[in-house]
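Enquirer: I'd like to go over a predicted model; first the sequence, then the structure.
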Amino acid sequence: MACIYICDDEQGILRYLSKLLKTHGYAVESFTGGRSLLARLEAAPGVPALLLQDVRMPDLDGIEVLKRVRRLAPELPVVVMTAHGTVDDAVHAIKLGAYDYVMKPFPKEKILGVLARALEHRQLTEENRRLRDELQRGDDTPPVFASPRFRQVYDLTLQVAASDANILILGESGTGKELIARTVHGNSLRRSKPFVSLNCAALADSLLESQLFGHMRGAFTGAVLNQKGLLEEADGGTLFLDEIGDVSAAVQAKLLRVIQEKEFIPIGATRARTVDVRFVAATNRDLQQEVAEGRFREDLYYRLNVISLTIPPLRERPEDVAPLAHHFLRRFAARMKKEVHGIEPEALRSLGSYHWPGNVRELENVIERAVILARGSLLTADLLPVCSRPAPAPAADEAVPALSLDELERRHILGVYRHNGGHKSKTAEILGISRKTLDRKLAEYGVQ
């Protein structure tokens, strides 16, 4: 649901516009002056989809408000409202970057049309920027590794990238499945077309369908514009479906149709649209077991699993810990503009002896935290979280418990969860897993 901010010192205008826009499916926040509006934008500049503001206000001139809005939220489309005597101000506002203006009193069809066009313009601008960023970033930066295990995966990735077959990437959370997917795209014949990524576990079914297939205006409450889906955005390129094992049976059936027929129907549409997309899917689940237990369609599994790539967890390729740690160090030091150049041997030994249940993502979080806290030019062992330091060696007469990897994972997840006072979002971030995955793990462990 698009959120629109309205700023006008006339209470009657605010009430009329709020009621009108809410009736047509918009979320609305109202402000009686420029100062309160600017304070709200400073606190959360990315919240509104559009600003509708008066060009004349008593507490702060509307033109000055517009100038400050452009600095706080340069991408935010602004429509100004003006009376007959202030048209020159409205024209000046357009020159300063406002999208359009409407003259009071305005019929509801006029204002709704202007707002719809402004929102559609923003949507197109965001799509163009995203595609431009994808092309500029490129997908051919090789992964960082030193282990023979990962070398096998990387060589196979390059070998299969040139084909146009669908690929299923298997591996635990945080092992680098999206990086491998980008490597596939960057070394394929589709490299000049979009690479579009979607985390299937992060969205409810209804939102996932809308994101994938798009929707038509009026298809459901809040659908005020036609929305292109990610399938159309990825046309000619690659669509990466992360956590495909979390997709519902209904969405699985629709995905199967797209893969088989190369066509789909947006929500609320009556005609099918065709696309040419290469599918790369990833999951940390055992899909064969999911198929056997009836939770994942067997025909979809075989359509996606033309070629499979299995990424080993970080604990099975300890040779990669040091080069990855130095890679993340360089990245975060440059981003934070800090003079941190290396990692002390003791800290490297600690990193190398840890079992990394959160894999590469957990290592990345650990190094980012260490760079933030670093006061000198080297990362030291005391900057590492307690959970990433090796446990002290047991005494000679102390029995070492024989634990399975599943039990080690269970103890680590519960330890981090309790350490954070039961805060799920923070726990998931530290572990490098999605909130949905954490919920599933806690349910398995009997934590309510």
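Expert: Looks like it arrived, so ask away.

Enquirer: C-alpha only now, for contacts and for neighbours.
Expert: Fine.

Enquirer: Setting aside sequence neighbours, what's the nearest residue to residue 216?
Expert: residue 226 (4.4 Å; Cα to Cα, 6 or more residues apart in numbering).

Enquirer: hmm, I was thinking of residue 229
Expert: Distance criterion Cα to Cα, 6+ apart; nearest residue to residue 229, sequence neighbours excluded, is residue 214 at 3.6 Å.

Enquirer: okay but the one you found is in contact with residue 269, surely?
Expert: No - using Cα atoms under 8 Å, residue 214 is not in contact with residue 269; the gap is 9.4 Å.

Enquirer: more neighbours, the two?
Expert: Regarding residue 214 and residue 269, a neighbour count based on other Cα atoms under 10 Å identifies residue 214 as having more, with 23 against 14.

Enquirer: and that one, what does it touch?
Expert: 226, 227, 228, 229, 230, 266, 267 (Cα atoms under 8 Å, 6 or more residues apart in numbering).

Enquirer: rerun at 6 Å
Expert: Neighbour list for residue 214: 227, 228, 229, 266 [criterion: Cα atoms under 6 Å, 6 or more residues apart in numbering].

Enquirer: Tell me which stretches of the protein form strands.
Expert: Taking DSSP state E as the test, the strands found in the chain are 3-7, 27-31, 50-54, 78-82, 100-103, 167-170, 195-199, 238-242, 263-264, 273-274, 278-283, 307-310, 342-343, 378-379.

Enquirer: Comparison target, given below:
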Amino acid sequence: MTNVNNNTLVYVVEDSHSSGALYCRQLEKAGFTTQHFFDGYSALAAIKKSMPDVIVQDVNLPDISGLEVLQFVKKQSKSAQVVIITSNSSIDIAVEAMRLGGFDFIEKPFSAARLVAAVINANKQTIKDLVTTCHKTEMASLPKQDFIGESLAMQTVFRLLISASRSKASVFITGESGTGKEVCAQTLHNAGARRQEPFIAINCAAIPAELFESEFFGHVRGAFSGALTERKGAVEVANGGTLFLDEICEMEFALQAKLLRFLQTGTFCKVGSNELQQSDVRIVCATNRNPSAEVGEGRFREDLYYRLNVIPIKLPPLRERTNDILLLAKHFLQSKSAENSKAFQQLSPEVEQFFLNYDWPGNIRELQNTIENIVVMHDSIVVSPSMLPSDFGHVQHAPLNNAPINNIKKSPSYAASSHHDIVPLWIVEKNTILSAIACCDGNIPLAAAYLGVSASTIYRKIKSWEQTDN
């Protein structure tokens, strides 16, 4: 039998003294704490004062119906699971009890095992509902800003952020470019105890190696040519707060050792000084590479990796967050319209379908930039396909057979009357795609939307046709 916590409280509402006493003995033997009530109003008063974990009640009470007790329970802010007992075999009562929120329905006579099993299962559901409510409350309290999502992958990320925000452990964020790694780090900082302290971000790929140590630890006057004044480094400025190291795998190998020493001791010296200083910072780092592969190739220190990778968070690419694409697009449309004093309110169904079909290789950054381009360049209430940027969906593309896309003519359709007339499938596909492009005046993203595929798929196929023709 499943172990039961003795603190699990069960109210038994049964007007029969002997039956109620029997149910209580059976449940107490299984490890539950029980309390017996002989009528509905007594049970209501006790429930209003203190909600139990589970309620077992007869549907036929001397004062009110057990279904009324059930309805009262389900209206409370904190509810319990209710197991209904009846000697009436009518299916109508069972259906009504379930409709009103009852957890289980058992008919007299029943065994002790059946009663205990029903209460154990009801208690499990009570615990599950409590955990779900706590998670939802915590999720709602997480300051997401532009870091939003409803997909299962993002709910996992949010739960990790909630757990990580309660500590000062190092966090290692991985993900493709444009997935929102810095926004994730900022969200983590805003959710933790250091939210009132600085959040300092350093892009390890953008700082020359010879200047990195100075940027990181600072320097004193005269430390090197051009050091005319003393300068605080990121470690000192971020004291008490969070230091975000973006593109950490781009850091020079020699500098990695100095970072490791700082992480181990919490102390540092400015360039040109022997004075030891201390700084209490939380390190959050990010990379679009595979850090373990970088360690295997000898480009990243293994000891530093394990020091930083205490809490790993992997951000999913946008193509794996289909449920979030329109959510993000509408969020950016609203915010960019407000910033630019525009009236945009929604996306047309065609644009929505295209956004859902597109692969988004540039991830959230590409989506945000696309929406901003549309808002800045156009004035309307609804985003239409014609407003999509002309280069949207590709960086550079050479038209098929070196002919302008707009000049591609609609290809003929084929109806085979014998096996000699059967056209290979790839040619049929090619003709269909070229026809769609022609119908859309050369707008490949729009054609892709109507075809129900991503624009990148069409570009790949056109490239393969070019190679075949050559």
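Expert: Perfect, I can see it now. All values derive from a computational prediction rather than experimental measurement.

Enquirer: Please state their TM-score.
Expert: TM-score of the superposed chains, computed with TM-score structural alignment, normalised by the length of structure 1, equals 0.56; 263 aligned residues with a Cα RMSD of 2.4 Å.

Enquirer: hang on, the earlier thing: from the contacts of residue 214 of structure 1, which single one is nearest residue 319 of structure 1?
Expert: Closest to residue 319 of structure 1 out of those is residue 229 (40.9 Å), distances taken as Cα to Cα.

Enquirer: per the alignment, the closest one corresponds to what in structure 2?
Expert: Using TM-score structural alignment, the equivalent of residue 229 of structure 1 in structure 2 is residue 233.

Enquirer: can you count the residues close to that match?
Expert: Taking other Cα under 10 Å as the definition, residue 233 of structure 2 ends up with a neighbour count of 18.

Enquirer: Can you give me the distance of it to residue 241 of structure 2?
Expert: Note on residue 233 of structure 2: its distance to residue 241 of structure 2, by Cα to Cα, to the nearest Å, is 14 Å.

Enquirer: ditto for residue 382 of structure 2
Expert: According to Cα to Cα, residue 382 of structure 2 and residue 241 of structure 2 sit 42 Å apart.

Enquirer: Ok, residue 213 of structure 2 next?
Expert: When Cα to Cα is the yardstick, residue 213 of structure 2 and residue 241 of structure 2 sit 20 Å from each other.

Enquirer: farthest residue from the center of structure 1?
Expert: The centre of structure 1 is farthest from one residue, residue 397, which by Cα atoms, centre = their mean lies 49.7 Å away.

Enquirer: more neighbours, residue 382 and residue 241 of structure 2?
Expert: Counted by other Cα under 10 Å, residue 382 of structure 2 and residue 241 do not tie: residue 241 has more neighbours, with 25 against 15.

Enquirer: can I assume that one is in contact with residue 196?
Expert: No - the pair residue 241 of structure 2 and residue 196 fails to qualify as a contact (Cα atoms under 6 Å) at a distance of 7.8 Å.

Enquirer: Would you check how far apart the counterpart of residue 208 of structure 1 in structure 2 and residue 235 of structure 2 are?
Expert: Using TM-score structural alignment as the criterion, the counterpart of residue 208 of structure 1 in structure 2 is residue 212. Note on residue 212 of structure 2: its distance to residue 235 of structure 2, by Cα to Cα, is 12 Å.

Enquirer: out of these two, which sits in the busier spot?
Expert: Under the criterion of other Cα under 10 Å, the comparison of residue 212 of structure 2 against residue 235 puts residue 235 first, with 26 against 19.

Enquirer: In structure 2, which helix is the longest?
Expert: Longest helix in structure 2 by number of residues (criterion: DSSP state H): helix 112-141.

Enquirer: Sort out which residues of it are buried, please.
Expert: 115, 116, 117, 118, 119, 120, 122, 123, 125, 126, 135, 139 (16 or more other Cα atoms under 10 Å).
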